[in-house]
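A.B. asks: Here you go, sequence then predicted model.
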Amino acid sequence: MAEVYEDVPHALLHKRVRDIASGVEGELMAVVHENVAASAFPEHWVDLAYVRSASGREFSTIVDNIEPA
């Protein structure tokens, strides 16, 4: 499995966002194009949003699950 990750520009970067799936709010720290496959083949690439909540803990979610808070 290739260990290649790529930062993706996003309009909400460093802004307050809400994860639709969990309802948690925080600051969008990064969007990364990442291979999330459990094994080398087939690869499965998605854009993941990394959000830092008020507690300081970061979590990831599919970028389509975020919206402005």
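C.D. replies: Looks like it came in fine. Numbers count the residues shown, from 1 in each chain.
A.B. asks: For the rest of this, base every contact and every neighbour count on C-alpha atoms.
C.D. replies: OK.
A.B. asks: which one in this structure is furthest away from the centre?
C.D. replies: Most distant from the centre of the chain: F41, at 22.3 Å, with distances by CA atoms, centre = their mean.
A.B. asks: Use this one as the comparison:
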Amino acid sequence: MSEQYEHVPHHLLHRRVRDIASGVEGVLMAVVNENVSDAPTEHWVELAYIRGASGLEFTTSAANVEPAD
């Protein structure tokens, strides 16, 4: 099995973004291609880590990230 995660470059990194799934805004801290499987078959997803106003980070699909107005 390969590495559990790898960082992915993103054009909105360190900018204010909105998670379109929840409507929550924050700063995009990282996008990670992460292996979320616990079985022999690997399943990779691109997760966006967003730091909200509270200072806590949450994840969403990288496809759900858009620039905040």
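C.D. replies: Done, it's in. All values reported here derive from a predicted model rather than from experimental measurement.
A.B. asks: and the residue farthest from the centre of the first structure, that's in a strand?
C.D. replies: No - secondary structure assignment (DSSP: H, G, I helix; E, B strand; the rest coil) places F41 of the first structure in coil, not in a strand.
A.B. asks: can you count the residues close to the nearest residue in space to it that is not next to it in sequence?
C.D. replies: Distance criterion CA to CA, 6 or more residues apart in numbering; nearest residue to F41 of the first structure, sequence neighbours excluded, is M1 at 7.2 Å. Counted by other CA atoms under 10 Å, the residues lying close to M1 of the first structure total 12.
A.B. asks: residue contacts, V46 of the first structure?
C.D. replies: Residues touching V46 of the first structure, when contacts are defined by CA atoms under 8 Å, 6 or more residues apart in numbering, comprise H33, E34, N35, V36, I62.
A.B. asks: ok, now which ones touch the last one?
C.D. replies: Contacts here follow CA under 8 Å, 6+ apart; on that basis I62 of the first structure touches V46, D47, L48, A49.
A.B. asks: can you do 10 Å?
C.D. replies: Remark: with contacts taken as CA atoms under 10 Å, 6 or more residues apart in numbering, I62 of the first structure is in contact with D19, I20, A21, V31, V32, V46, D47, L48, A49, Y50.
A.B. asks: Filter the residues you listed down to just the buried residues.
C.D. replies: D19, V31, V32, D47, L48, A49, Y50 (16 or more other CA atoms under 10 Å).
A.B. asks: I'd guess the last one is in a strand, am I close?
C.D. replies: Yep, that's Y50 of the first structure we're talking about. Yes - when classified by three-state DSSP, Y50 of the first structure is found to be part of a strand.
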